[in-house]
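Could you work out the structure for the sequence below:
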Amino acid sequence: MTDLTSYQAQHFLWKVEGKLGFITLNRPEKKNPLTFESYAELRDLFRALVYDKTVKVIVVSGAGGNFCSGGDVHEIIGPLTKLDMPGLIEFTRMTGDLVKAMRACPQPIVAAVEGICAGAGAIIAMASDLRYASEESKTAFLFTRVGLAGADMGACAILPRIIGQGRASELLYTGRSMAAKEGFDWGFYNSLTAAGGALEKASSVAADLAAGPTFAHAMTKKMLHQEWAMGVDEAIEAEAQAQAICMKTQDFHRAYHAFVAKQKPVFEGN
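Below you'll find the predicted structure:
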């Protein structure tokens, strides 16, 4: 997977347009559920994006008016009931590796959520950097509804940091759907659109990010992730080092010279 511009995904749609990479979950007849194979391929794609210099921002969406209904009942949940413990832990670690790959991927990930966003689909939205949803969307961390813990793929660590401990606890215990307006009010979604408008909004934001200082964006993403486990003093020192590194980039110099010339800087990501 060295040339991601021409990469042909097997279990979802992938295309590169300019500086943007688009992932489309594409099983609309079932509301885009995930399979063992699509989990693994998504993980591998995000891992490969670490080494890609063309794609600056990733947009994730679903086909047919829905984002993702979670793990396929017949292709994942049914087979899981027959696995032994080593097989089960292999699966749960693999799904967690998808979230790890998304967080380690230097490109900002923008989720465009329409319709149903449930289970592992809600996790993919949660693990993205920015989330835009239509007013009709419904998001559910529904693991308890299939007899599992709400502690899945990092939900107990990441979701409280986005919407707060109490709100996350309610969603993870009950498995109920979070309405789009509720998700926006709680900070899960960055903004809402009319039905059918989430992808256009997410793509517009992604294009703006891709036109910015992408090395610096990658640094911001890394620090947002790493500082979860830091004290304030350690975080301030880490940011001092990160910012000093960014000051050695050409984009920093381009911005200065553009300001002096009263022009808008044109960033190139180096």
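
from here on, contacts and neighbour counts on C-alpha atoms
Fine.

now the spatially most central residue of the chain: how far from S61?
In the chain, the residue lying closest to the centroid (Cα atoms, centre = their mean) is S128, at 2.0 Å. Going from S128 to S61 by Cα to Cα, to the nearest Å gives 11 Å.

Spit out the residues that contact those two alike.
By the contact definition Cα atoms under 8 Å, 6 or more residues apart in numbering, S128 and S61 are jointly contacted by A111.

residues touching G212, list them.
V266, F267, E268, G269.

next one: A238
The contact partners of A238, by Cα under 8 Å, 6+ apart, come to M223.

Can you name the element that comes right after the strand or helix carrying it?
Using DSSP states H and E, A238 sits within helix 232-246. Once the chain leaves helix 232-246, the next helix or strand it forms, by DSSP H and E, is helix 250-260.

Who are the packing partners of that following helix?
Contact here means 3 or more Cα pairs under 8 Å, 6 or more residues apart in numbering; DSSP states H and E; on that basis helix 250-260 packs against no helix or strand.

Where do the helices of the stretch 51-200 of the chain begin and end?
78-80, 85-104, 120-127, 155-163, 165-174, 180-185, 198-210 (DSSP state H, counting those that start in this stretch).

Quick one: closest of those to A229.
Closest of the helices of the stretch 51-200 of the chain to A229 is helix 155-163, at 11.0 Å (criterion: Cα to Cα).

Identify the residues contacting that closest one?
I123, M126, A127, G150, Q165, G166, R167, A168, S169, W186, G187, F188.

Adding distance to T249 and mean neighbour count, write the helices of the stretch 51-200 of the chain out as CSV.
Compiled in CSV, the helices of the stretch 51-200 of the chain are given as follows (distance: least, Cα to Cα, whole Å; neighbours: other Cα atoms under 10 Å):
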stretch, distance to T249, mean neighbour count
helix 78-80, 48, 12
helix 85-104, 21, 16
helix 120-127, 28, 24
helix 155-163, 31, 17
helix 165-174, 38, 16
helix 180-185, 35, 18
helix 198-210, 16, 19
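
One more sequence to fold, the one below, so I can look at both together:
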Amino acid sequence: MIAYDVEDGIGFVRLDRPQARNAMNKDMGAALLEVATTIADDDSLRAVLITGNGPVFSVGGDIGAFADGVADLPDTLTRMALLMHDAIRILVRIDAPIVTAVHGACAGGALGLLYPADITLAAAGTKFATGFGRIGITADSGNTWYLPKFIGIRRAAEMLFEDRVIDADTAADWGLINRVVPAEHLRTEAEAVVRKLAAGATRSYGEMRRLLHNSWTTTVDQALSEETAALRRIARTADAPAAIDSFLGKQSPTFTGK
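Below is the predicted model of the structure:
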């Protein structure tokens, strides 16, 4: 249900339930959490790429699984949400930068895999939607916290309350994704981005990831203090002084992630 491979310091995560349009059930949520935990425990990773197999990235939660558990719907929904939420928490906190590449459709809880990403690419023609109101449930996977911060609270309300479906160009214009690429070039472009990041300043990226995510909940005084502490930590790494020497010598730095 979730395929995971490591190559050249890059973790490749692929939603792999194409027969169900990568709809997320309890087993898929458990698999995603297991992969996220594996990623967090691997200090050798330099970057992560998240993709989906089949015609779409993911249609979100498996409504059939909701129906199967309707007799105990509160526990069914809670179990599924907790798995996804724990996976998101872990992915947000890792040092390695994350690239997510989506195609076809990205809906409901699957939007949660955009939020830990530092760079998100979408194939032209991809559709984005929430869809929670259509089945009478509330949003999960960070949609009520991240979505308004990415696109603004008015637009988030429009997607959540009016079930508005937006295309890839609108998603880029609103700030939900970084950019749109031709569908046939999505994988090539995504791999180029993730490989560039994997060759970059991993420890620096990790510090900046934390600072960016914390920026939504910290004061400016806290942010400035955290930046100072991060600079001090980075100054103790092997990469920072070596890169500074390379810059002064007008050479391209080689980062080791140490």
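
just to revisit the earlier point, could you dump the helices of the stretch 51-200 of the first structure to JSON lines with distance to L20 of the first structure?
Shown next, in JSON lines, are the helices of the stretch 51-200 of the first structure (distance: least, Cα to Cα, whole Å):
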{"stretch": "helix 78-80", "distance to L20 of the first structure": "35"}
{"stretch": "helix 85-104", "distance to L20 of the first structure": "16"}
{"stretch": "helix 120-127", "distance to L20 of the first structure": "18"}
{"stretch": "helix 155-163", "distance to L20 of the first structure": "25"}
{"stretch": "helix 165-174", "distance to L20 of the first structure": "31"}
{"stretch": "helix 180-185", "distance to L20 of the first structure": "25"}
{"stretch": "helix 198-210", "distance to L20 of the first structure": "7"}
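
quick one, which of those helices is nearest to S137 of the first structure?
Comparing the helices of the stretch 51-200 of the first structure against S137 of the first structure with Cα to Cα, the closest turns out to be helix 180-185 (5.5 Å).

ok so, going back, I figured the residue nearest to the centre of the first structure hits Q107, correct?
No - S128 of the first structure is beyond contact range of Q107, at 10.3 Å (criterion: Cα atoms under 8 Å).

neighbours of P182 of the second structure, just the number please.
Look at P182 of the second structure: counted by other Cα atoms under 10 Å, it has 12 neighbours.

I should have written T202 of the second structure there, sorry.
Neighbour number of T202 of the second structure under other Cα under 10 Å is 22.

give me every residue that touches it.
R46, A47, D95, A96, P97, F255, T256, G257, K258.

corresponding residue for I90 of the second structure in the first structure?
Under the alignment (TM-score structural alignment), I90 of the second structure pairs with A101 in the first structure.

who's in contact with its match?
So A101 of the first structure contacts R43, D44, F46, R47 (Cα under 8 Å, 6+ apart).

Of these, which are reproduced in the second structure?
Contacts from the contacts of A101 of the first structure that recur in the second structure, judged by both residues aligned by TM-score structural alignment, their matches' Cα atoms under 8 Å, are F46, R47.

I'd like to know which of the contacts of A101 of the first structure are buried.
Using 16 or more other Cα atoms under 10 Å as the burial test, those include R43, D44, F46, R47 as buried.

Dump those to a markdown table, plus secondary structure and distance to V260 of the first structure.
Shown next, in a markdown table, are those (DSSP: H, G, I helix; E, B strand; the rest coil; distance: Cα to Cα, whole Å):
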| residue | secondary structure | distance to V260 of the first structure |
| --- | --- | --- |
| R43 | helix | 44 |
| D44 | helix | 43 |
| F46 | helix | 38 |
| R47 | helix | 39 |
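
May I see these organised as CSV, with distance to A194 of the first structure added?
Shown next, in CSV, are these (distance: Cα to Cα, whole Å):
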residue, distance to A194 of the first structure
R43, 31
D44, 33
F46, 29
R47, 33
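
follow-up on the earlier one: how much space is there between the match of I90 of the second structure and D44 of the first structure?
Taking Cα to Cα as the measure, A101 of the first structure falls 8 Å from D44 of the first structure.

Equivalent analysis for Y132 of the first structure, please.
Distance, Y132 of the first structure to D44 of the first structure, by Cα to Cα: 24 Å.

now do A242 of the first structure
Where D44 of the first structure is concerned, A242 of the first structure sits at a distance of 27 Å (Cα to Cα).

Same check on G96 of the first structure?
Using Cα to Cα, we find G96 of the first structure at a distance of 13 Å from D44 of the first structure.

Please apply the same query to L171 of the first structure.
Distance from L171 of the first structure to D44 of the first structure, by Cα to Cα: 29 Å.

swap in L13 of the first structure?
For L13 of the first structure, the distance to D44 of the first structure - Cα to Cα - is 14 Å.

I'd like the distance between the equivalent of G164 of the first structure over in the second structure and S44 of the second structure.
By TM-score structural alignment, G164 of the first structure lines up with G152 in the second structure. Using Cα to Cα, we find G152 of the second structure at a distance of 36 Å from S44 of the second structure.

V193 of the second structure now?
Distance from V193 of the second structure to S44 of the second structure, by Cα to Cα: 18 Å.

now P241 of the second structure
Distance of P241 of the second structure to S44 of the second structure, computed by Cα to Cα: 20 Å.

These two: which is more packed in?
S44 (17 against 13).

ok, now which ones touch F132 of the second structure?
Applying Cα under 8 Å, 6+ apart, the residues near F132 of the second structure are G108, T138, A139, L160, D163.

Of these, which are reproduced in the first structure?
The contacts of F132 of the second structure retained in the first structure, by both residues aligned by TM-score structural alignment, their matches' Cα under 8 Å: G108, T138, L160, D163.

Map the first one onto the first structure.
What that stands for is G108 of the second structure. Matched by TM-score structural alignment, G108 of the second structure corresponds to G119 in the first structure.

Let's see which of the contacts of T202 of the second structure end up in strands.
A47 (DSSP state E).

I'd like to know which of the contacts of T202 of the second structure are buried.
By 16+ other Cα under 10 Å, the contacts of T202 of the second structure give R46, A47, D95, A96, P97, F255, T256, G257 as buried.

which of those residues lies closest to D221 of the second structure?
Distances from D221 of the second structure to these, taken by Cα to Cα, are shortest for D95, at 23.5 Å.

Can you give me the distance of that closest one to P182 of the second structure?
29 Å.
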